[in-house]
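[1] have a look at this fold, sequence not included:
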């Protein structure tokens, strides 16, 4: 996930697109929390917060991105 976000720095990547790139699986449901959980774990490891993110930004209803 982190590699994909870094390779697309500044671009919003949807959870569905991340899911397909990582697991190469066509099954994805809007209620699927797999990506959300992995993003949370990445944030914990990076000491990043959802309320004031330094690295991984959530674009609500769209996806995730890394700026800078």
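    Okay, I see it. Not measured: the values here are computed from a predicted model.
[2] only C-alpha atoms for contact and neighbour calcs from this point on.
    OK.
[3] packing partners for the helix or strand residue 41 falls within?
    Assigned by DSSP states H and E, residue 41 belongs to helix 34-45. Helices and strands touching helix 34-45, as assessed by 3 or more C-alpha pairs under 8 Å, 6 or more residues apart in numbering; DSSP states H and E, comprise helix 15-23.
[4] before we go on, here's another structure to hold up against the first:
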């Protein structure tokens, strides 16, 4: 069974670089949780959505409801 990873802040430069590396070099399921602030790269996130092992959730790690989406939303 492949591993699953949660990457918070994954829509910025460093997070996207790490996410792309994980998708390329592993068979892991990747979930990115990000607020999409000024530092985000939403067009690159949209491109990653084509990968079946990638999931994006717009949210804040400080919000309980957003964290619940990570674990309970399909």
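    Yep, that arrived. Fair warning: this is a prediction, and the values are worked out from it, not measured in the lab.
[5] drop the TM-score for these two in here.
    Here the TM-score for the pair of chains, by TM-score structural alignment, normalised by the length of the first structure, is 0.34; 43 aligned residues with a C-alpha RMSD of 4.1 Å.
[6] one step back: what are the buried residues along the helix holding residue 41 of the first structure?
    Of the residues in helix 34-45 of the first structure, those buried by neighbour count under the rule 16 or more other C-alpha atoms under 10 Å are 35, 39, 43.
[7] gap between the first one and residue 5 of the first structure?
    Taking C-alpha to C-alpha, to the nearest Å as the measure, residue 35 of the first structure falls 12 Å from residue 5 of the first structure.
[8] cool, residue 56 of the first structure as well?
    If you measure residue 56 of the first structure against residue 5 of the first structure using C-alpha to C-alpha, the figure is 8 Å.
[9] looking at these two, which is more packed in?
    More neighbours sit around residue 56 than around the other of residue 56 of the first structure and residue 5, counting by other C-alpha atoms under 10 Å; the figures are 22 against 18.
[10] spatially nearest residue to the more buried one, not counting backbone neighbours?
    For residue 56 of the first structure, the nearest residue in space outside its immediate sequence neighbours is residue 66; the separation is 5.0 Å by C-alpha to C-alpha, 6 or more residues apart in numbering.
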